[in-house]
Structure formats: C-alpha cells, structure tokens
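**Student:** Give me a model of this one.
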Amino acid sequence: MESINEALERLLNERTKFVEEKVKPLSEIAATRSFTPEEETTSDECKTRLNAMDSTISLLRDEISMQSKMPQTTSRAQDNGISEQLRSLLVERNSTKQTIDLKTDLARAFKRALTTDPSQTGAGSELVPTTFAQSLITPLRQMSGLLQAGAQPLSTSTGEEILWPRVKSYGEAEKNIKPGATIGGTDMSFDQVSSKTSKYGQIVMTPRELIEDSAIDIEGFVGQAIGQNVGLGIDSDALDALLPGDGKDNAITLTVTGGAITPTFDEIIDLESSVIAPYRVGAAFLVSPGAVKALRKIKDTTGRYLWQSSLQAGWPAVLDGYPVIEDPFLPNPGAGQATILFGSFNRVIMRVVNSLALERSDQFAFDKDSIAWRGILRAGVILTDSNALAAFVGKTA
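**Tutor:** Sure thing, here's the model as predicted:
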C-alpha cells in the first residue's frame, strides 16, 4: 500500500508535469492574445485541477507534519520537551504549574488548529484500548490568515495598556525661500495609539486513565490544542477589532463601498488605490471564504480572469498581482459587511503577554477522578498606521 510520503511525492511529480504540459502553454498564449472560447474552457479546467491537486497536497503535508510530532513508541523514557513536562505535571504530580513558551510558535498557533470532541461520548475512553494504533485521527479545521498575511507577533512581559508614539504628520518644508528671508515650514506632529489586552482561555477535562494508559502522546496533544484554540480566539477578536466601525480604536478607516455585496474589477482597483503607494509594496488581500468565489469570477476589460492560481504548491493565489489569503473570521458577503481587506498587514501588531500558562488541577473534578487542564493567555491587537489597510464593504440595503 502506498505510504503518505510516496503519495505526496507522486502528486508533486504529477503537478509539475501538468504545469509543464498544460498550464505553461496557456500562460504563453495569454501573454500575447486573448483566449478563444475553447482555450477559456481549458484554462478553467486547468485552474480547477490545480486547486484540487493543491488541496490534496496541503492535506498530505499536514498529515505528515502531524505524524512527525507523534511518538513512535509507547516507551515513556523517550518523551521529551512539552510532552515530558506535561506528563510530569499530569501523572507524577511534582509540579503545580507549567509555562509553555509560545513566542517562537505563535504564528503556527494562529495558522493551524486541531480539535477534540469535548462531549461525554468522545471524552477519551476511545483512546485507552488494550491494543491501539500509535496515531490520532484529527479533523482539519479552517485556518486563520491574519499572521500569514503579514501581521507581526510581539511578546511583552506585562499586560497593562501601552501608549505607542506615532508620527501623525512630517510637516512641510517651505519652498522658494528668498535670500535673507526667514525660513518657514510647518512642524512635525505626533499622536498616540493605545494597546490593551484581553484574557483568553480554555479548560479541558482528561480522565486520569486516559493519561496513564494511552498509547499516544495525549498530554502533548492537549497542550497543543489548547494553545491553538486560544490563538484562534485571539485572531477572531483581532479581526473584529480591525473591521470598520465607530468607537473602535484600531478599526480600519479607509473603505470602499461597493455597488453590490461583492466587488467589481473597478472596485478592486479602487480598493487598491485607496492605500497609498508605499503600503502597496508587499501588500495582500485578506478575504472571507464566502468572498473567494466572487473574486475568482472577476474579469478584466478583455474578459480574462484576474484570479491566478499558484503554480507552486503551498503558495497563495494571486489577484491583480497581489496574494490572496483566506480567513474564516471575516464575514461572508452581505449588506454593509467588510469582506475583503487590502494593504500592508505588517502594520498590524498581535501583542501577547508572556506565554501561554498551562495549569492542572486534581481537585476541580475530584469526584470523577479527572484532571482539569487550563490554558490562559492575554493578548491584543494594534493597527499602528490607519493608512496601511483598506476594506471593501458591501452595498447597504
């Protein structure tokens, strides 16, 4: 039976061959003239095939990455890192608190997520058999895209409000100064942007038998899942803070209101142009899942699709020359909904306070002989320059 690594290698080879034989000839034609109806149909079929192959490649890579983190033996002596720390905390009971550093892994915590069934039926008894495969089936979840678009993670040691100085105006030099005349010009001006944090957390109940008897690294999985779930909660609130709206300190103020709930090609150009030129360098689109379908159908004045599927697996598609990144926490198209953001996301700071604190309690569910595992993290978002991002808003009713 073909292994996952073999399947990935085969699919990558098939994709490379497909691009060479089918996609490149179409790209050469598109560079010189418009497609014929037959070529247009072939182009659509190629895009559909590439998207399907890329989706499968991404799933296989995620599975390989996940399996590489699973222990290959049930021997407790080979546990290390977070797994060893958590096992010590949960089973040997020689500590009451453990801190896991997320500074270097914060982006991954926002971009990937695993899940476990919190209901009583799937609370863990299925994971404690007499004979058990040493891997855990984890459903894939939609990934957030704010950090992938370029937002910068920042760790601070305390969580109090921070006022960030910001240049509001560079002033202006006087022109055509006459000999002996007083030099004029206008002064620079400054203001401040405030950074506040909120608390995020999750409690997971684990039967003691699950920790003691499981053939897989349950404690490592629980710690990772809590960290990722907390990260996704932070990303959701960060996007809510950035979306246009009155009374929000970090809300985007540059907006383009469409003639419908989805944009036209002209409105995409208006959205790009609303961001000043320096912030269009390295810019990206951040798009809701519901808006992706509409964007893929947008054509230029010659009838060619603006959406370009990536020719390299793992890279985002491109719209009018800019990468497109999907984020599930943006609203779907609707009246008054900001479904597309554009600009330089490196002016967005995702602030976290220290690291994710993981703690355990034997007393919380003493009557059930279960261990309560709690993760807590404080975080917030800052838009350091309101000129860096713009939003497309669907036409209001």
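
**Student:** CA only for contacts and neighbour counts going forward, please
**Tutor:** Fine.

**Student:** residues in contact with residue 376?
**Tutor:** Under the criterion of C-alpha atoms under 8 Å, 6 or more residues apart in numbering, the neighbours of residue 376 are 199-202, 230, 356-358.

**Student:** separation between it and residue 304?
**Tutor:** 49 Å (C-alpha to C-alpha, to the nearest Å).

**Student:** cool, residue 270 as well?
**Tutor:** 19 Å.

**Student:** Out of those two, name the residue with the larger neighbour count.
**Tutor:** For residue 270 and residue 304, the more surrounded residue by other C-alpha atoms under 10 Å is residue 270, and the numbers stand at 17 against 14.

**Student:** quick one more, to check against the first:
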Amino acid sequence: MTDHTEIPQSLETKSGGNVGAAFEEFMRAFETYKDANDDRLSELERRSASDPLIDDKLARLDRALDETKRVADTLAVKAQRPHLGGAGAIETAAVREHRRAFNDYVRKGETANLSRLEAKALAVSTNSGADGGYLVPDETERAVISALKDISPIRAIASVRQVSGSVYKKPFAITGPVTGWVAETASRTQTATPTLDELSFPTMELYAMPAATATLLDDSAVNIDEWIAEEVRDTFAQQEGTAFVSGNGSAKPKGFLDYTKVANGSWAWENIGYITTGVDGLFPASNPADKLIDLIYTVKAGYRGNGTFVFNRGTQAAIRKMKDGDGHYVWQPAASAGEPSLLMGYPVVESEDMPAMAEDSYSVAFGDFRRGYLIVDRVGIRVLRDPFSSKPYVLFYTTKRVGGGVQDFNAIKLLKFEA
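**Tutor:** Sure thing, here's the model as predicted:
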C-alpha cells in the first residue's frame, strides 16, 4: 500500500486541476489514515500506550487528509463558478451602462456617469455619498456573495436574508399559538395569544482595501469587476467567519458562542444549551463517541433532521480516530468533491474559528443552523477609489454591511470540555 504520510507539495498540480483526480487522492489518503489509526489502536490494546512513531505518522496523515480535501473542494467550486461578464451572461442596457461607468471610475477615477446613474436610481441617499463610494454592478455583488457562501463556513449553513435598511427586526413566537381539536358543529373558542419576542439584527460595516498598480488598471484585458471580487472575498469571508462564531455584537455580528451558555437541563430562551464531556479538555477515554450521540439528542427531533456538526481542524482530528461499538469509524469522508464529510450521518463543517479542545472550552456545536442562526446582508457593496493615500498604488476601500445572530435558541447546542 502506498504511504501518503507526507503532506503533498502541490496537489492541485498533481491532479492536473481535475476534480475527480483530486478527490481520488483524498480517498486514498483516508484509507491510509484508517490503516495507521488501526495500528495505533492495536498498540493501545497490546501495550496500553501508543507508539510515538505511529502517533507522528497519524498526525502527518491527518494534515495530508485535510489538504487533499481542501484541494478537491476548491477545484469543485472553481469548476462551478461562472466568470463575470462571460459567455451566456444576460445584461440589460442599464446594467451595461452601469458596468461601463463603474469601469471608468475604477480605472480612471471618472465619477460623472456613476453619480448620474445613482442619482437617477434614487440610491445616492442610502448607498453612496461623498465618503461612501459607489455601488458595484449587481453581477459583481452576486459574485462576491456567492463566493462568500463557498468559503465562509457558517454562511454556508445559516439562513441569509437581504435587507435595504440598517436593522432587520424579526418577531418570533416563543411558545407558539394554542391549538386544539374541535367537533365539526361545536363552537370554536378563541385561541390564546402566542408569546412573541422581537429579535433585532443590526448590520455592521465590513471593509477590505485591495491595492492596484497603474499597470493593472491600464490593462484592458483585466476584468476589473472580477479582480475586485477576487480581492475582497477572502478578506470578507475570514472576518465574517470569526464574527458569526464569536463576535461580541459591538461593531460586528454577534456570534453564537457569545450568547449566555447554560447546562441543557436548565435551558431557557435567549441561552445556548450545552452538555459536558465529563473530562477537562478531552473526550472521555472510554466510548468517546457516546458524547457526540448525547449531543445530537439534546436537539429536539424537529431540528435534528437538518443538523450539522461544527468544529475546528484539531477537534476533527480527534474525532476521526473514534469508532462505534461495531468497530466502524464514526467520521466518514464526503461522497464526492464539494460535499461535506459526515459524522454519524450528519454533515461536518470545519471552522477554524471554533475554539480548540481545552479545559472548559465549547469546541463542538451541533444543530440546525439554518433555523438557528440568521445572517443579514444589506443590499449593495460600495467601492471608494483612493489614489492619494498610498502612491503610486491606488487603494479601493470596499465595504459591505452585514449582521448576524441567533434567531432560534432551540436549534443549536454545544459540547463543553469539562469534568
């Protein structure tokens, strides 16, 4: 059997950019990983201690497994992502005019046409201004948002709503309306009024500031819309990802880990419930996977069907080694490139913003994030051209407004690593 213990240096080159080849490499890496872990478990049974050489090999395999999965997923996303303004794009005359005006603004700093178009659309008062820049074309905004969904872990599984205002308010029924059965001819009693809570999701400004050379701006072969989208999406995704997990709600979204956390037996609305591993900073040595089963069943049945596990790479490495009572690995690789791996039949989302396993850490989350967490995007991404602050480069102060927070406190539960 081939030994894939070394982290591949250029997996994308090795696969020739082919999604299928990259995914096959990932599956081979997983088979090798299982063999190495089986050796580790045999050593534990035989000597009550693992071999350091096997542990080191397993750690390297674990990194290789993550890298091969990342490459396969990246290639799958690239294969599906359309180019801005490419063949098949349908544009109205107004869209083409906005694109030309935006192109002139970015390349040459000409503002007259953009100002006229935005004034005509009555958008100046809310989306642009002396210090606010100008709206990017709609197709560029869609490309950025679509890319964010591909690379921002929580955005990919949460609910997303677009708004035109600065705050989104949502009434939510905590208790639900009172209902009942009644005979066909019997009188109907009035149902009780449900208990409502109003959740508020303000949008906060997120910015990125890519820089361009004069040569790039003068190059007519460069698709300037696509360049801006590619430059800002990774920065936006990184900042969003952190905020959606642990943001404190001050000038940024409120992450689901920032809410008050209580033992699940004492759970109440506006809190996030948790259970414990029973060991400080670790899973229990005996039947560790049972704690994951317990976590799954802290979530009500109506939410479990769309449940997703969220944890970071280090926690995933620990979970990959676990087997169930029948000797089967509880973590299973994705069925195809671009699809999530599975843990006990539920999708896994890897977020490096989740805390590492440590004493009293909340390192594993599970639940229906589509119902549990809401992301609010204010319509419009703006660009302000700055040719003065960093000569000879031209800076593009690019902003979008985004908010987020828990919208259903029933839907998300946590695993706390404490005794």
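
**Student:** elements contacting the longest helix along structure 1?
**Tutor:** Longest helix of structure 1, by residue count under DSSP state H: helix 37-68. Using 3 or more C-alpha pairs under 8 Å, 6 or more residues apart in numbering; DSSP states H and E as the contact criterion, the neighbours of helix 37-68 of structure 1 among helices and strands are helix 4-18.

**Student:** Drop anything exposed from the contacts of residue 376 of structure 1.
**Tutor:** A residue is treated as buried here by neighbour count (16 or more other C-alpha atoms under 10 Å); on that basis the buried members of the contacts of residue 376 of structure 1 are 200-201, 230, 356-358.

**Student:** that older thread, of the contacts of residue 376 of structure 1, which are still contacts in structure 2?
**Tutor:** When these are mapped onto structure 2 and checked using both residues aligned by TM-score structural alignment, their matches' C-alpha atoms under 8 Å, the preserved contacts are 199-202, 356-358.

**Student:** Tell me, how many residues neighbour the aligned residue in structure 2 for residue 311 of structure 1?
**Tutor:** Taking TM-score structural alignment as the criterion, the aligned counterpart of residue 311 of structure 1 in structure 2 is residue 335. The number of residues packed near residue 335 of structure 2 is 12, by other C-alpha under 10 Å.

**Student:** With residue 166 of structure 1 instead?
**Tutor:** Here the neighbour count serves as a burial measure; for residue 166 of structure 1 (other C-alpha under 10 Å) it reads 13.

**Student:** Looks to me like residue 375 of structure 2 is in a helix.
**Tutor:** No. According to DSSP: H, G, I helix; E, B strand; the rest coil, residue 375 of structure 2 belongs to no helix; its state is strand.

**Student:** what residue of structure 1 matches up with it?
**Tutor:** With TM-score structural alignment defining the correspondence, residue 375 of structure 2 maps onto residue 350 in structure 1.

**Student:** before we move on, back to that, quick one, what contacts the match of residue 311 of structure 1?
**Tutor:** Applying C-alpha under 8 Å, 6+ apart, the residues near residue 335 of structure 2 are residue 341.

**Student:** Please tell me how far it sits from residue 161 of structure 2.
**Tutor:** Summarising the geometry, the distance separating residue 335 of structure 2 from residue 161 of structure 2, computed by C-alpha to C-alpha, is 30 Å.

**Student:** again with residue 25 of structure 2
**Tutor:** In this structure, residue 25 of structure 2 and residue 161 of structure 2 are 37 Å apart, going by C-alpha to C-alpha.

**Student:** And these two? Which one has more around it.
**Tutor:** Counting neighbours by other C-alpha under 10 Å for residue 25 of structure 2 and for residue 161 shows that residue 25 has the greater number, 21 against 15.

**Student:** Just give the closest residue to the more buried one, not the sequence neighbours.
**Tutor:** Closest residue in space to residue 25 of structure 2, ignoring its immediate chain neighbours: residue 68 at 6.6 Å, by C-alpha to C-alpha, 6 or more residues apart in numbering.
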